[in-house]
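J.: Sequence and predicted structure below; questions after.
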Amino acid sequence: MHMADLASSIDFEKLGSDGFVIRTAGSRLVIAGGALRGTLYGVYTFLEDYLGCRWFSSKVSRIPKRSRISLGDIDIEQVPVLEYREPFFFCAFDGDWAARNKSNGNFPELETRHGGKTEYTSLFVHTFDHFIPVKEHFDAHPEYFSEVGGERISEKTQLCLTNPEVLELMIKRVKEYLGQHPETRILSVSQNDWYNPCQCANCRAVDEYEESYSGSLIRFVNQVAEAIESEYPEAAIDTLAYQYTRKPPKYVRPRHNVIVRRRNPRGSTGRATCAPLSGSCCRFPRLCWRPLPCSTE
């Protein structure tokens, strides 16, 4: 096959930013991929799968020596199922190791030569208080925050997710942030890192209907995502299935531009436990348009 014919047979749109093909064409080896990282990932995959290279850590690699390389026919195509991939431990933050192992998340030190990364910018998770700070709003608007035991609370509080003024303010703040950081592709709108979900009559009615506190959360995040879509079509809103929101809602479904990040809590020993992934939390992938990353707290 002529090289021009081979190139025309590759569906680069399907490959996206990270997909690639590895093919032999007569005596030629062709590795081609998406504009950002695809070709780089194709090269590393070839080195792994056909030449036996391994990158166990940022300091430990195995690079076999061969006097001769012989290849048979190759025709493979890979497109990642997960658009965001990020092993969360210190060694994995090394940019070279991350690129070699096809990690494209926010925390690795990935540079332009690695094809960049999927940007969260400075906001990762637990962002309710960033966008609507309790210190800034509670005195004038206690109704913006959680009602617990019949009272609005300011200590370790969440947002009242059925309050239309809270929604309006969140949309405004999210749009302001995206306007200041247009490179952002995933922006977290997620609960603070403690409990105390709002139990006002409206929030309670939604969560009882959905049979989970995630009901009011997903409804709220869906409305934020819908409000930004026309102006920021490349951005997705990310939220958490974490602590009291790990159980999926019964009826509402995340929009196509909403990502639910499952957070896997630690056990009492401080070691990560996979138990929640065998419970209700693992049902979230069946409800979502977009694949779900999972991280360990």
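T.: Thanks, I have the structure now.
J.: rest of the way, CA atoms for contacts and neighbours
T.: Fine.
J.: Nearest residue to Ala235 in space, ignoring adjacent ones along the chain?
T.: Nearest residue to Ala235, sequence neighbours excluded (Cα to Cα, 6 or more residues apart in numbering): Arg185, at 4.4 Å.
J.: My read is that the one you found contacts Tyr232, right?
T.: No - using Cα atoms under 8 Å, Arg185 makes no contact with Tyr232, being 9.1 Å away.
J.: Neighbour count: the two, which is higher?
T.: More crowded of Arg185 and Tyr232, by other Cα atoms under 10 Å: Arg185, with 19 against 16.
J.: need the contact list for that one.
T.: Each residue near Arg185 by Cα atoms under 8 Å, 6 or more residues apart in numbering is listed here: 118-120, 234-236.
J.: can you rerun that using 10 Å?
T.: Contacts of Arg185 were listed using Cα atoms under 10 Å, 6 or more residues apart in numbering, and they are 117-121, 178, 232-238.
J.: Can you tell me which of those residues are buried?
T.: 117-120, 178, 232, 235-238 (16 or more other Cα atoms under 10 Å).
J.: farthest pair in these?
T.: In terms of Cα to Cα, the buried ones among the contacts of Arg185 reach their longest pairwise distance at Lys117 and Tyr232, which sit 18.4 Å apart.
J.: Checking Ala92 next. Helix, strand or coil?
T.: Following DSSP: H, G, I helix; E, B strand; the rest coil, Ala92 is assigned to helix.
J.: what's the closest non-adjacent residue to it?
T.: Of all residues not flanking Ala92 in the chain, Ala98 sits nearest, at 5.9 Å (Cα to Cα, 6+ apart).
J.: residues in contact with the host helix or strand of the one you found?
T.: Here Ala98 sits within helix 95-100, counting by DSSP states H and E. Residues outside helix 95-100 that contact it (Cα under 10 Å, 6+ apart): 37, 40-45, 47-48, 54-61, 85-87, 91-93, 101-105, 107-111, 113-117.
J.: Included below, for side-by-side comparison, is a second structure:
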Amino acid sequence: MRLPNFVWVFEMLCLLGIFSGIIFAEKLTLAENGASDYVILVSPQASEVERYAAAELQKYLGQITGSRLSIETRANGKPFIVVGNHPLARKIRVASRYAGDDAFRQKTAGANLFLKGATERGTLYAVYNFLEAQGCRWFTPAIPQLAGHHEFVPKRATLAINATDSFKRPLMKYRKRDGDIGRRSNTAATWTPILEWAAKMRANSFSLSLRAYEEHRELLKTETEKRGMILQVGQHDVMNEFLAPQKYFAAHPEWFGLIDGKRTLRARGKQVIFETANAKAMKTFENNLIAYLESRPEIDVFQLWLADAGLWSESAEAQKMGAPAERMAIFIQQITKALRSAKLKTKISFIAYSFYTEPPRNMNFEPQTILEFCPINQNHSFSLDDAAAPENRKYYEQLQKWIKRFPGEVTHYSYYAKFSWRSLPVVLPLQIAREIKNWHRIGEVGTSIYSEPGNWLALEFNHAAFSRASWEENFDAEKWYDEYLQARFGAAAQAMKRYHALATRISLEALIPQSADKNDTRDFQDLLAQTQAAMHEAMEKADTPDAKWLVGKLAWQPEYLALALRFRDAQRAEDKEQMNQLRGAIARLIAARANDGTTLDRGYGYQLMQEDAPQ
């Protein structure tokens, strides 16, 4: 409805501060003694994301001040906080570098405040940025295991802010959270808290396995749309879903891979990729995928991954297509072309992974295709670009080739929350920050990291640092780390910082195969003693209920490290009896805590880690 002109004139005068009683004031008092004169303004045509952003602002300001600001479309003479694209904010410009840029601006004008993004998602981030400036902290998702200890919201009798005009924009274009790689510990009860936390950390994309998405589709669709997140679905399930062996194998065995002269689904302990050289098999796969995506228009990016480290067909027609990397390129290009012919807007992403991290010669990919580079065996004792680790250096050189030659966008599929670490303590916030800054420098445009709730606390600092480094252009990781330690552990902060360094060194140098460089773990007994002492000191110094709770949750980790070191020695000595005894001891230790926020349900020694499937 068109408002009378005098109403708009009146509200524009309010915007200038004429009726506010505070003209160009140095501070805006938003609330005082549990009361506020302010209203939150959204456009009458506000999007779902903008309305959600306004509701989040209302909720947290209420918790901070005790005052509930109403959400309106008109100010009616009151001072206001505009959230998003209200008509009064039409002259507030937010610079944008590309479609979907999540930049935002926070600006005061007279007594009024504007929180506006270049995208509706950017507006949500502007709200969270503003709340963080008031002292809010979101440490972990509010999953059942951690609820009540997941955030800090200050209480203030008076909430006043300085006049400001600030602008922020993300370092990385894509900031993805992988929600269900392997379907380990996420449930219907954890999806919403994970997504809530991810949005607060400025993640703009969320990915799921096909099975997980279909199992929880309505919930996941609702929660991602509410936050304007880019929805990615697919992963390693896709081959069996769109060329289902139970449906096609009996009638068309020639559609499936040939290994050792036999058409088969599995060989040598691995899945076999279907016969991509067979035109009818490919056409059937295409048609089934297109039908699925037509029925799921909410999916923004389809993750076209084949079997995890699967075997490629040895048939003569397949061999003519070239090495696996070349066949993968042809497969991706053909499917992408089919989707465009079907007028689908869904983007395709794929992974440079396993035995095709080396780029193919064929680079006839469409520009909207997304590549995720996956250095599965990175030695995390070093950054990817560190020549001291030969495997890392090889990956880094391959990554640079992809960036130089690939016509689409290259993103980084990281392993800083790696499953095969078996929830061992590995805390690397400073290295993460350096890595992400370098990935951006050389031309990558996105990052991703696993988001399993079951062992969140074991990797909390990695999760938080990864999010900050992916968003902030000038992230001061050292300052952030010290402040985060203080916020989480209080008087125990320095003891936990020592514990992080010691425990991480034991995990990486003695236990995790990709980085362990010692044949004998006896050299680590002194480090283990120091680790135990640091944890004991932290337990004694923890001085707040939250710090005591958190240190108490992590206090079992030194025992886990000690058992893992003994298991590693038994493994190297090929003492199977001792290995079995220690495996049992570790299993009991893990079972008592499985998915409690500190560990997943599989501990060190579940399998010989060198033989684990890449994860």
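T.: Received, thanks. All values reported here derive from a predicted model rather than from experimental measurement.
J.: where does the TM-score land?
T.: TM-score for the superposed pair, counting by TM-score structural alignment, normalised by the length of the first structure: 0.77. Supporting figures: 288 aligned residues with a Cα RMSD of 3.7 Å.
J.: what touches both of Arg185 and Tyr232 of the first structure?
T.: In terms of Cα under 10 Å, 6+ apart, Arg185 of the first structure and Tyr232 are both contacted by the residues Leu178.
J.: What count of nearby residues applies to Gly584 of the second structure?
T.: 14.
J.: isn't there a helix covering it?
T.: Yes - according to three-state DSSP, Gly584 of the second structure belongs to a helix.
J.: and Gly115 of the first structure, what pairs with it in the second structure?
T.: Taking TM-score structural alignment, the alignment pairs Gly115 of the first structure with Arg227 from the second structure.
J.: Which of the contacts of helix 95-100 of the first structure are buried? Put it as a ChimeraX command.
T.: Selection of buried members from those for ChimeraX, criterion 16+ other Cα under 10 Å:
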select :37,40,41,42,43,44,45,47,48,54,55,58,85,86,87,92,93,101,102,103,104,105,107,108,109,110,114,115,116,117
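J.: Which residues lie in contact with the alignment partner in the second structure of Leu51 of the first structure in this structure?
T.: Aligned counterpart of Leu51 of the first structure in the second structure: Gln134 (TM-score structural alignment). For Gln134 of the second structure, the contacting residues are 61, 64, 128, 153-156, 159-161, by Cα under 10 Å, 6+ apart.
J.: Tabulate the residues you listed (CSV), appending secondary structure.
T.: Shown next, in CSV, are these (three-state DSSP):
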residue, secondary structure
Leu61, helix
Ile64, helix
Tyr128, helix
Val153, coil
Pro154, coil
Lys155, coil
Arg156, coil
Leu159, strand
Ala160, strand
Ile161, strand
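J.: Return the member of the residues you listed nearest to Ala325 of the second structure.
T.: Tyr128 (42.2 Å).
J.: For that closest one, which non-adjacent residue is closest in space?
T.: Of all residues not flanking Tyr128 of the second structure in the chain, Lys200 sits nearest, at 6.1 Å (Cα to Cα, 6+ apart).
J.: Gln530 of the second structure now?
T.: Spatial nearest neighbour of Gln530 of the second structure, chain neighbours left out: Leu502 (7.4 Å); criterion: Cα to Cα, 6+ apart.
J.: Now do whatever helix or strand that neighbour lives in: which range of the first structure does it align onto?
T.: Counting by DSSP H and E, the element that carries Leu502 of the second structure is helix 493-506. Across the first structure, nothing matches helix 493-506 of the second structure (TM-score structural alignment).
J.: Tell me which other helices or strands that helix touches.
T.: With contacts taken as 3 or more Cα pairs under 10 Å, 6 or more residues apart in numbering; DSSP states H and E, helix 493-506 of the second structure sits against helix 477-489, helix 525-541, helix 557-572.
J.: Only the buried residues of the helix or strand following the longest one, if you could.
T.: Remark: after helix 525-541 of the second structure, the chain's next helix or strand is helix 545-554, criterion DSSP H and E. In terms of neighbour count (16+ other Cα under 10 Å), helix 545-554 of the second structure has its buried residues at 546-548, 550-551, 553-554.
J.: And the contacts of stretch 124-135 of the first structure?
T.: 106-107, 123, 136, 138, 141-142, 144-145, 153-159, 166, 169-174, 177, 186-194, 238-240, 261.
J.: Go again with 6 Å.
T.: Where contact means Cα atoms under 6 Å, 6 or more residues apart in numbering, the residues beyond stretch 124-135 of the first structure that reach it are 188-193.
J.: Which position in the first structure pairs with Gly408 of the second structure?
T.: Gly408 of the second structure maps onto Trp289 in the first structure when the alignment is built from TM-score structural alignment.
J.: quick one: that match and Asn257 touch, right?
T.: No - the pair formed by Trp289 of the first structure and Asn257 falls short of the contact definition of Cα atoms under 6 Å, at 7.9 Å.
J.: between these two, which one's more packed in?
T.: Neighbours per residue, other Cα under 10 Å: of Trp289 of the first structure and Asn257, the larger number sits with Asn257, 21 against 15.
J.: Please give me every residue in contact with the more buried one.
T.: By Cα under 6 Å, 6+ apart, Asn257 of the first structure lies in contact with Ala236.
J.: Repeat the analysis, applying 10 Å as the threshold.
T.: By Cα under 10 Å, 6+ apart, the contact list for Asn257 of the first structure reads 186, 221-222, 225-226, 228-229, 233-238, 288-290.
J.: Quick one: the helices in the stretch 51-200 of the first structure, in order.
T.: 95-100, 128-131, 134-137, 164-180 (DSSP state H, counting those that start in this stretch).
J.: so of these, which one's packed in deepest?
T.: Of all the helices of the stretch 51-200 of the first structure, helix 95-100 has the most neighbours on average by mean count of other Cα atoms under 10 Å, namely a mean of 22.
J.: The second structure: matching residues for that helix?
T.: Aligned by TM-score structural alignment, helix 95-100 of the first structure falls on residues 195-200 of the second structure.
J.: mind checking what Thr162 of the first structure lines up with in the second structure?
T.: By TM-score structural alignment, Thr162 of the first structure lines up with Ala277.
J.: Next: Ala140 of the first structure.
T.: Match for Ala140 of the first structure (TM-score structural alignment): Ala251.
J.: Neighbours of its match, how many?
T.: Neighbours of Ala251 of the second structure (other Cα under 10 Å): 10.
J.: how close does it sit to Leu265 of the second structure?
T.: For Ala251 of the second structure, the distance to Leu265 of the second structure (Cα to Cα, to the nearest Å) stands at 14 Å.
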